[in-house]
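Engineer: Sequence and predicted model, in that order:
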Amino acid sequence: MPLRLVLAVQDEQYIEPFLQFARSGEFERGYTVTAFSRTEAFVRYLEECGNQVDAVLGEAVFIEAVCRDGRERIKFIRLSEEEQGSAGSGALYKYQPLPLLLSTVFEKVREIREGAAPPEGRTPVYGVTAAVGGCGKTTLALHLVRQLASEGKRVFYLNLETIHSEVLCEARPAGKEGNTRGLARLLYDLKAGEERQEELKLPVTAYCYRHSVLHCDTFAPVDNFNELLEVGRKEAVALIGYIAGSGNYDAVIVDTDSFPHERTATMMEQCDKLIWLVADDWGVMRKTGAWLAHLEKTRPSLFNSVMAKTLFAANRVSGEVQALSAGKGIQVAAVLPLIPAWAQGNRQGGIMHSPIYQRDVMKLCRMLGTTKDGAREGRELFDSGRPVYPS
């Protein structure tokens, strides 16, 4: 995802070579640059299109002319003509070599790519999505849950698909566990509490059950599809916030219908990290790129937020990658293997098992920083954008 940079300097002779360099060579795919030499035009642009800007690189007269209230996500970097005083003030020397200048700018706004950290006391939320059905989205979500649970983490699996996966239907709670109130009752209680302006006092465990195969907490499948079809943005925000804010879990994995969908868009907005599945297929890559372009055009603020926390992963890959090398603006960072036995349709025994697949899911968990020891390694892999192929 290119960094959206605004250059604001009074000298038009500085702008021309800057744009020429930034739009060619090694930085061509890393930046989109909009330049201004007049303060009025610069201020007007930020007022109208500020939600599409990652960073402003400009002289003091431009930065001081902008009200930065409500623009916490934009990184303002001052250009200085004094080489000696730049380092101490946090400014960048204006006339340093452009490769060095652009590299330094990228490092300064690196936190934009990392996305916002979860609020204090809130469990990290990891979303799994895809633009095309059949990419293995739910299979990956289930394996992520099982991997994190095997590491001793307390995990909640939130499945908001209209039609649930088989593994949830096969492990329906019975007996004492079947007495939990369930998702439909929780949605009702959340709505009632909002109307009364009261916080829900019951714990999450009053509504969920312990899944015997996944070793996590989850909701029993909803039999009436209308109850899930009526879950819109407002209900999804309240539901995710209630679970993530309960303090009962180390991770929440959210799985929804394929994008575009209102619940899916809400999950993308609310999660802290997002795994977007693609495939080594021209059709899948084309459709994914088209939906991303549509999201950028219609909801630019959501698009910027989503891309800052998205890790693209290709599923069912075997041999050499072909379609993934196409210039779709999608940078694949992880690759999951094709398991031929799964194509036979044998679903007996609940979740499908494969040591090879689970090994690469473990690598993906490290990239997401779900473990303290793997967080640094994962951050480096995430930032590098290098595909992690099955070994």
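Structural biologist: Now that the structure is in, tell me what you want to look at. Residues are numbered from 1 along each chain as shown.
Engineer: switch to C-alpha atoms for all contacts and neighbour counts from now on
Structural biologist: Will do.
Engineer: and Gly374, how far is that from Ala323?
Structural biologist: 30 Å (CA to CA, to the nearest Å).
Engineer: again with Cys365
Structural biologist: 25 Å.
Engineer: State which helix of this structure is the longest.
Structural biologist: The helix that spans the most residues within the chain, counting by DSSP state H, is helix 282-298.
Engineer: Show me what that one is packed against.
Structural biologist: Applying 3 or more CA pairs under 8 Å, 6 or more residues apart in numbering; DSSP states H and E, we find helix 282-298 packed against strand 273-279, helix 300-308.
Engineer: what's the angle between it and strand 273-279?
Structural biologist: 140 degrees (axes from the mean of the first three to the mean of the last three CA atoms, to 10 degrees).
Engineer: Counting neighbours, which bits of helix 282-298 end up buried?
Structural biologist: Val284, Met285, Thr288, Gly289, Leu292, Ala293, Leu295, Glu296 (16 or more other CA atoms under 10 Å).
Engineer: How about the contacts made by the residue positioned nearest the centre of the chain?
Structural biologist: Residue closest to the average C-alpha location in the chain (CA atoms, centre = their mean): Leu274, at 2.8 Å. Contacts for Leu274 (CA atoms under 8 Å, 6 or more residues apart in numbering) come out as Tyr126, Gly127, Val128, Thr129, Met268, Val306, Lys309, Thr310, Leu311.
Engineer: same check, this time on Lys137
Structural biologist: Val128, Thr129, Ala130, Asp255, Leu277.
Engineer: Looking at the helices and strands packed on helix 282-298, spot the one closest to Leu338.
Structural biologist: strand 273-279 (10.3 Å; CA to CA).
Engineer: what distance separates that closest one from the middle of the whole chain?
Structural biologist: Averaging C-alpha positions (CA atoms, centre = their mean, to the nearest Å) puts strand 273-279 8 Å from its chain's average.
Engineer: pretty sure Thr162 contacts Asn224?
Structural biologist: No - if you go by CA atoms under 8 Å, Thr162 and Asn224 don't touch, sitting 9.5 Å apart.
Engineer: another structure for you, compare them:
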Amino acid sequence: MSIAVAVISSDTEYVTRMMSYMKGSPIYHTWRLQLYTNPERIHQLTELERMELIIVEEHLHSSLLRRLQAGGGQLDELVYTSKRGAIPIIVLAAERRELLEHELYKFQSVSALLHGMQQRYERFRSGHAKKRLVTDDRQQTIAFCSTLEQAGKTVMALHVAALLASKGYRVFYCNLERWNTSDSFLAGRVLQEQAASYSDLLYVVKSRQNASKWLAEHAAAVEEYSFYMLRPFQHEADRRGLTTEDAQRLVAAIAESGLFDHVLVDLPAGLDDWTLPLLQQCHAHYMLLLPQPGWQRKHQLAMSCVERHNAQALEELQHKRLLVLSEPYGNCQPGSSVSDLESLPYVEAWQQGDPVLLGSVHYRAAVERCIQPLLTGEKVV
């Protein structure tokens, strides 16, 4: 994903030095710079509306604000709100002093300066995204489903949990699969045996105790990744006999606790009378598909069966659905009818040893793209 950046600076030597350094750094491939020697050189404000970040020298800051205000934009010292969205502003200060949140010291090393810009941009994007979720002011409950087994639901759900947590969100990973496969991707960071489980939460819900208070005391953060979870059902019979109604009550207890911004529900495979009500309960869901023609035929048969028996539920869920092509066993074959979907890549290293969450740059980047609709307010289709 590239970031369009407007740089407003009259110091051409300084900007040239910055550009020269960038060509040898990873940021060169992700930042696209548009240079202006002063705000008056911005002929049309629509040029800025295409930007995602504005960097301006301190002595040009005031004239930039006047230029933006004259064009009818809503702004303060930190953010310019155009017709296309909000754009953060970073001011380059020429003097060493106590800097404000939106300021960076101009004459520090270029590597430190670029790192500071990246940090401020990411912090803004994370904080601002929280105000533009696809739902209302409540937290979001997001499910992960597929029509058939081994489509990669758990892998994606764990990555989404870790990435959202890294952006400052309070995230709960709710594992309702019949077989727990999350441990293999947490590389020893699983919860201790004495930690609370879903069996304990089920008891709290059925006995009508205060679930919010209980979760505040017992939901445990996963080491390093900072999202929350419980141990799987400690008694196999609890999970085997879990009804849809009880599963809905568990999810509702977590979602309504007020402790989490996102509740991610990892569902067992299949669209049936057990999973469909849970999908209806969620604000959105990711449906994972596989590229193999044989799998696609089975998927279509499964969807046709759901449509015959639960057409109304399926129609209701269509606007909540995000389709993702998963490639856990190899690359998509040429001519795949779903090749235009967002794709989660095959990671060969995961087949050769113990996989580590966020251990693949390519997979992590693909998941980052997949969660953008949730963070930017784009319509879920």
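Structural biologist: On my side now, so go ahead. Given the structure is predicted, the values throughout are model-derived calculations rather than measurements.
Engineer: what's the TM-score here?
Structural biologist: Between these two chains, after superposing, the TM-score reads 0.59 (TM-score structural alignment, normalised by the length of structure 2); 245 aligned residues with a CA RMSD of 2.6 Å.
Engineer: can you put the buried residues of helix 282-298 of structure 1 in TSV and add distance to Tyr207 of structure 1?
Structural biologist: Listed next are the buried residues of helix 282-298 of structure 1 as TSV, based on distance: CA to CA, whole Å:
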residue	distance to Tyr207 of structure 1
Val284	37
Met285	39
Thr288	35
Gly289	38
Leu292	35
Ala293	39
Leu295	34
Glu296	37
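Engineer: Could you count how many residues lie near Tyr225 of structure 2?
Structural biologist: Neighbour count of Tyr225 of structure 2, defined by other CA atoms under 10 Å: 19.
Engineer: where does it fall, helix, sheet strand or coil?
Structural biologist: Secondary structure, DSSP: H, G, I helix; E, B strand; the rest coil: Tyr225 of structure 2 is coil.
Engineer: Just to confirm, what residue in structure 1 is aligned with it?
Structural biologist: Matched to structure 1 by TM-score structural alignment, Tyr225 of structure 2 sits across from Leu214.
Engineer: check contacts around its match.
Structural biologist: Here Leu214 of structure 1 is in contact with Leu142, Val145, Arg146, Ala149 (CA under 8 Å, 6+ apart).
Engineer: Which of those fall in helices?
Structural biologist: Those of the contacts of Leu214 of structure 1 lying in helices (DSSP H): Leu142, Val145, Arg146, Ala149.
Engineer: Highest neighbour count among the contacts of Lys137 of structure 1?
Structural biologist: Ranking the contacts of Lys137 of structure 1 using other CA under 10 Å puts Thr129 first, with 29 neighbours.
Engineer: Show me where structure 1 has its strands.
Structural biologist: Under the criterion DSSP state E, strands of structure 1 are mapped to 3-8, 31-36, 55-58, 75-80, 92-93, 125-130, 155-159, 209-210, 217-218, 251-255, 273-279, 310-317, 332-337.
Engineer: returning to that earlier point: return the most buried member of the helices and strands packed on helix 282-298 of structure 1.
Structural biologist: For these, average neighbour numbers computed from mean count of other CA atoms under 10 Å are highest in strand 273-279, which has a mean of 25.
Engineer: Map Val306 of structure 1 across to structure 2 for me.
Structural biologist: Using TM-score structural alignment, Val306 of structure 1 pairs with Leu317 in structure 2.
Engineer: so who does that match touch?
Structural biologist: Residues in contact with Leu317 of structure 2 (CA under 8 Å, 6+ apart) are Leu279, Gln280.
Engineer: And it, how far from Val338 of structure 2?
Structural biologist: Using CA to CA, Leu317 of structure 2 is found at 19 Å from Val338 of structure 2.
Engineer: what span of structure 1 lines up against whichever strand in structure 2 runs longest?
Structural biologist: Ranked by residue count and defined by DSSP E, the top strand of structure 2 is strand 85-93. Using TM-score structural alignment, none of the residues of structure 1 align to strand 85-93 of structure 2.
Engineer: Buried residues of that strand, list them for me.
Structural biologist: Ala86, Ile87, Pro88, Ile89, Ile90, Val91, Leu92, Ala93.
Engineer: on that earlier part again, narrow the contacts of Leu214 of structure 1 to those that are buried.
Structural biologist: Leu142, Val145, Arg146, Ala149.
Engineer: Closest to Gly350 of structure 1 out of those?
Structural biologist: Leu142 (10.5 Å).
Engineer: any idea how far the counterpart of the closest one in structure 2 is from Asp266 of structure 2?
Structural biologist: Here Leu142 of structure 1 is matched to Leu158 in structure 2, going by TM-score structural alignment. Distance check for Leu158 of structure 2 against Asp266 of structure 2: by CA to CA, it reads 9 Å.
Engineer: Same question for Trp274 of structure 2.
Structural biologist: The gap separating Trp274 of structure 2 from Asp266 of structure 2 is 13 Å, by CA to CA.
Engineer: for Leu114 of structure 2, same thing?
Structural biologist: Computed as CA to CA, the Leu114 of structure 2 to Asp266 of structure 2 distance reads 38 Å.
Engineer: Leaving out sequence neighbours, find the closest residue to Ala349 of structure 2.
Structural biologist: Take Ala349 of structure 2 and drop its neighbours on the chain: the residue closest to it by CA to CA, 6 or more residues apart in numbering is Pro355, 7.3 Å away.
Engineer: Surely the one you found and Gly188 touch.
Structural biologist: No - when contacts are counted by CA under 8 Å, Pro355 of structure 2 is not listed as touching Gly188 (10.8 Å).
Engineer: out of those two, which sits in the busier spot?
Structural biologist: Pro355 (19 against 10).
Engineer: which stretches of structure 2 form helices?
Structural biologist: Here structure 2 has its helices, by DSSP H, at 12-22, 46-49, 58-70, 110-129, 153-166, 198-206, 211-218, 236-240, 244-255, 276-281, 293-317, 361-370, 372-376.
Engineer: which residue numbers in structure 1 go with the third one?
Structural biologist: Mapping helix 58-70 of structure 2 onto structure 1 (TM-score structural alignment) gives no aligned residues.
Engineer: Tell me which other helices or strands the longest strand of structure 2 touches.
Structural biologist: By 3+ CA pairs under 8 Å, 6+ apart, strand 85-93 of structure 2 packs against strand 53-57, helix 58-70, strand 79-82, strand 103-105, helix 110-129.
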